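1. The sequence and its predicted three-dimensional model are supplied below.
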Amino acid sequence: YGARTVFRSAIVIFTLGSILCGLSTSLADFVLYRIIQGMGGAMMVPVGRLVILRSIPKADLVTALAWLTVPALIGPVLGPPLGGFITTYFDWRLIFFINVPIGILGVILATRFIENVREVDVPPLDLKGLVLSGLGLAGVVFGFAVMGEEMVPLWVAGAVTAIGVVALAFYVAHARRTPHAVLDLGLLKLPTFRAGVVGASIFRVGIGALPFLLPLMLQISFGLSPLASGLLTFASSAGALIMKTTAAPIIRRFGFRRILVVNSLLSAAFIAVNALFTPETPHLVISVVLLIGGFFRSLEFTALNAIAYADVEQADMSRATSFASVAQQISISMGVAVAGLVLEVMRGMRGSETLILSDFTPAFLIVAAISALSVFSFLRLPKDAGAEMAGRKRPDHNDTLPDPRGEVQPNP
């Protein structure tokens, strides 16, 4: 249908979901409308990224992808204080109605600036793969999310998770014998794409939990208002926004592999530091920690978003962006689910119905440890991974050729 058509449709669906969320009268309605809103948002990300990947030379992609995420960072920068202000002094429904004029403006700008680029050869829709992967991913995420919650029995959560795992196993078998699978597992043979998907997913499981845990701790355990909590968490997004202007030079100077390895550990460390906060911790100290942590996490995200496409051919870009976007959304959801599960386990062990500050300590430490595990994926990258994209010269491997005896001979 073309990039412009799909992108505009995604904005319309997201805006419609926002209106319905603002008009919802029950929790069930709200959850349903949030699903609709999420569908629209999920459609926007891969299309926007695909337009950039197909129109920008690889040497400029790091800078382009960094700037692509700047609008997405403005929301987290303005969202917490603005949302806290609206919730504290007005009605929470206004948070969703704000998206209406933004959505209308987005449709106008997409019509004006995005070309309706279409695929030349469109493969048939992998309907079986779509059903299996959708059922599997939804089952695993939902199962983890409700495990330990009182809304469903434990055996139901376990059964849903098991169904999801089985469906994913069937999908893997299906994808291996299907030339145009909805999620092309063959792309994982590329070391850079594998690091940008598998390693990034592990990293994002930990990072995805932070926006869930931090406001919850500040409001429940510290007793802060939504506005005060939003003003504190604003620092993290501000640090991420500052980083975008320096990401490309940093990656060019140190290379993808070194950045991903060192920065993943630094980012995990700054998540763990949140476990040390108490109501007596000065707000200035909390803001500085969140600012620096946001800087490092944003640098990691920029590198991961770029390295995934370093060795992907143009013909495979569409499938690669879809695969990476699905993995990103699922890993962030898993992060929230894992954090929620840890909190519920800690609360249950105390036999209490309310959360206290000590419940958050293991939650922060566990998600930080999960993020740190991503380093093993990044260590497997070659030292010159993504050199062309980073603007670094690759070693010239054509100066010598191995001979059958294992000795190196000059290249004629």
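-> All right, it came through fine.

2. From now on I want contacts and neighbour counts done on CA atoms only, so please keep to that.
-> Will do.

3. Just give the nearest non-adjacent residue to A145, would you?
-> A337 (4.2 Å; C-alpha to C-alpha, 6 or more residues apart in numbering).

4. Is that neighbour inside a helix or a strand, and which specific one?
-> Secondary-structure assignment from DSSP states H and E places A337 in helix 317-350.

5. picking that back up, ok, how many other residues are close to the residue nearest to A145?
-> For A337, the number of neighbouring residues by other C-alpha atoms under 10 Å comes to 23.

6. for P153, same thing?
-> P153 has 12 nearby residues by other C-alpha under 10 Å.

7. swap in L291?
-> Look at L291: counted by other C-alpha under 10 Å, it has 23 neighbours.

8. Same question for the one 4 residues further on.
-> With neighbours defined by other C-alpha under 10 Å, the count for F295 comes to 23.

9. show me the contacts for it.
-> Shown here is F295, whose contacts under the criterion C-alpha atoms under 8 Å, 6 or more residues apart in numbering are 236, 239-243.

10. Of the residues you listed, just the buried ones, ChimeraX syntax please.
-> Command for ChimeraX that selects the buried part of the contacts of F295, burial taken from 16 or more other C-alpha atoms under 10 Å:
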select :236,239,240,241,243
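
11. Take the contacts of F295 and keep only those in helices.
-> 236, 239-243 (DSSP state H).

12. Which parts of the stretch 101-250 of the chain are helices?
-> In the stretch 101-250 of the chain, the helices defined using DSSP state H, counting those that start in this stretch lie at 127-146, 154-176, 191-194, 200-216, 226-243, 247-254.

13. what about the helix or strand following the last one, distance to the chain center?
-> Scanning forward in sequence from helix 247-254 by DSSP H and E, the next helix or strand is helix 256-273. On the basis of C-alpha atoms, centre = their mean, to the nearest Å, helix 256-273 is displaced by 16 Å from the centre of the chain it belongs to.

14. Check it against this one:
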Amino acid sequence: MLPLLSGSPEISMNKERLIPLIVATALFMENMDSTVIATSLPAIAADIGSSPLTLKLAITSYLLALAVFIPASGWTADRFGPRTVFSVAVAVFIMGSIGCALSSSVTDFVIARIVQGLGGAMMTPVGRLVLLRSIDKSALVNAMAWVTVPALIGPVIGPPLGGFITTYLTWHWIFLINIPIGLLGIFMALRYIDPIRVENPERFDLYGLVLAGIGLGGIAFGLSVAGLNLLPWPVVIALVAIGCISMTLYVIHARRTASPVLDFALLRLPTMRASIIGGFMFRLGIGSLPFLLPLLMQVGFGLSPLRSGLVTFASAVGAMGMKTLAARIIRTFGFRNVMTINAVVSSIFLAACALFTVATPLLLIMILLVVGGFFRSLQFTAINTLAYAEVEPDLMSRATTLVSVNQQLAVSAGVAVGAASVELTMWFHHVSELNASLFAPAFMVVAVISTLSAYFFYEMPADAGHQVSGRGVVVVSPPERDAEPEETAATETANARDQRLG
């Protein structure tokens, strides 16, 4: 083992700071890359002799690779070790990036994006697993705050960065900048992450992986294509239907195997259930924002991609301001109170986007996005941390896989719901071209869906997540046991702990 396993406070503190940053760097690279390409599609298509519509296959193929390979990430990490798999995943992502930069045809580009998706599918859940197995639960909220930031910054910084690179450099640099970032991430991971490994990994569930891959791929790909208007609606519905049937077969199969690739039994834990169900609804609403807002700014208000990106980047500023306060807020008020109220507050700021018009001052829009970004980031930090509060260490790999799949489906569903809302509004008003007034109903729809997530957070026990929030339970000794205060306190503390853990 590395010297980092030493128990000195200085080394422990370094781990709490360095490991979240290492994981966050890789996640930032992936989140940014998945959105930066959208702005540069016309330039890439012109250079390789294709159309932007055809090249949208590069986006959907990446999402498909994520959906198919994420279920295998937990077992792979247990079999070969999280540090090794994380480092290899970053290397695969770099190889895919180089392949994208060297592509001279649509086929080359799509294959390279699939390779990137394979790396990203392992990078995200295994990165979280590295974090969970390296950081004590008492420091998890602070660590998750750092890891949450790139997930929020990536989608908003991607479009303006893509516009800048395409305008002033060449589109190839969109992918080439991943090389130094990824190499630094690999070096830091090998240097500072402990080589933790499971002694007896479970048997690999190949049949379950096939069913889950087809199911998740069909659902995620179908929803993503619906958002891009790439295929006719009957084909989209067929893809989603096939995915749902395959996932139903997988659920039946999972009940009969001891080592499922997606362990839905974890939903029996109240905190995991709230994080998955409530988190899905919240992410679905918020996940549509990076899709709807740039369209409103560019198509509705006529802003340039670069100027639009600078406006929407305001939400990232709010997200960064949250990271130092999240742990204190959750420790003071508790997960249930914070997540229930904050789900409503965040949704109100999302609904406020429906009020934006051409006459709305950009400064006011940016202020609302900054404040809304703060509350959204707080909610994501709480959701990401709460999911693992009650999970036993030997089930962490299954938990990270389930959470990652849930997040991927939520984002795909958010884009699909946002796009469908805009199209229905166009159909209702009998118009064929986008304008600013068509986006307001879409923002209201996704805001309502996000608000409904508050119910699932409110249903949690009052002390949910106290294992990681640091919000302790104060126990007062009964008067008749005053003769044995130490024994009484110890017994009642143990009882309280047992009640919290179920």
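-> Yes, it's here. Source: prediction; values computed, not measured.

15. what's the TM between chain one and chain two?
-> For these two chains in superposition, a TM-score of 0.91 is obtained (TM-score structural alignment, normalised by the length of the first structure); 403 aligned residues with a C-alpha RMSD of 2.5 Å.

16. now the contacts of F295 of the first structure in CSV, with distance to P211 of the first structure?
-> Written out in CSV, the entries for the contacts of F295 of the first structure read as follows (distance: C-alpha to C-alpha, whole Å):
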residue, distance to P211 of the first structure
S236, 10
G239, 14
A240, 14
L241, 16
I242, 19
M243, 19
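
17. which of the contacts of F295 of the first structure lies closest to A269 of the first structure?
-> Proximity of the contacts of F295 of the first structure to A269 of the first structure, judged by C-alpha to C-alpha, is greatest for S236, which lies at 14.4 Å.

18. what do we get in the second structure for that closest one?
-> The pairwise alignment with the second structure assigns S236 of the first structure to S315, based on TM-score structural alignment.

19. What of I356 of the first structure?
-> I356 of the first structure is assigned N435 in the second structure as its aligned equivalent, the criterion being TM-score structural alignment.

20. My guess is its match contacts V299. True?
-> Yes - contact criterion C-alpha atoms under 8 Å: N435 of the second structure and V299 qualify, at 6.6 Å.

21. List the residues that contact the residue nearest to A145 of the first structure.
-> Shown in contact with A337 of the first structure (C-alpha under 8 Å, 6+ apart): 141, 144-146, 209.

22. ditto for T400 of the first structure
-> Residues in contact with T400 of the first structure, defined by C-alpha under 8 Å, 6+ apart, are 408-411.

23. Under the alignment, what does F203 of the first structure map to in the second structure?
-> Taking TM-score structural alignment, F203 of the first structure has F282 as its aligned residue in the second structure.

24. In the first structure, what residue corresponds to A352 of the second structure?
-> Under the alignment by TM-score structural alignment, A352 of the second structure pairs with V273 in the first structure.

25. re the thing from before, could you report the separation of the nearest residue to the match of I356 of the first structure once chain neighbours are set aside from P294 of the second structure?
-> Setting aside the residues directly before and after it, N435 of the second structure is nearest to G300 in space (C-alpha to C-alpha, 6+ apart), at 4.8 Å. The span separating G300 of the second structure from P294 of the second structure equals 9 Å under the rule C-alpha to C-alpha, to the nearest Å.

26. who has more neighbours, these two?
-> Legend: neighbour count by other C-alpha under 10 Å for G300 of the second structure and P294, higher for P294 (23 against 18).

27. Need the nearest residue in space to the equivalent of that one over in the first structure, chain neighbours excluded.
-> Residue-level alignment of P294 of the second structure against the first structure, with TM-score structural alignment as criterion, gives P215. Taking C-alpha to C-alpha, 6+ apart as the measure, P215 of the first structure lies nearest to S229, with 6.0 Å between them; neighbours along the chain are not counted.

28. wait, isn't the one you found in contact with Q219?
-> Yes - using C-alpha under 8 Å, S229 of the first structure is in contact with Q219, at 6.5 Å.

29. Just want to know which of those two has more residues nearby.
-> The neighbour count for S229 of the first structure versus Q219, taken as other C-alpha under 10 Å, is higher for S229 (21 against 16).

30. picking that back up, kindly reformat the contacts of A337 of the first structure as TSV containing neighbour count and distance to T361 of the first structure.
-> Conversion of the contacts of A337 of the first structure to TSV gives the following (neighbours: other C-alpha atoms under 10 Å; distance: C-alpha to C-alpha, whole Å):
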residue	neighbour count	distance to T361 of the first structure
V141	22	23
F144	23	20
A145	21	19
V146	22	21
A209	25	13
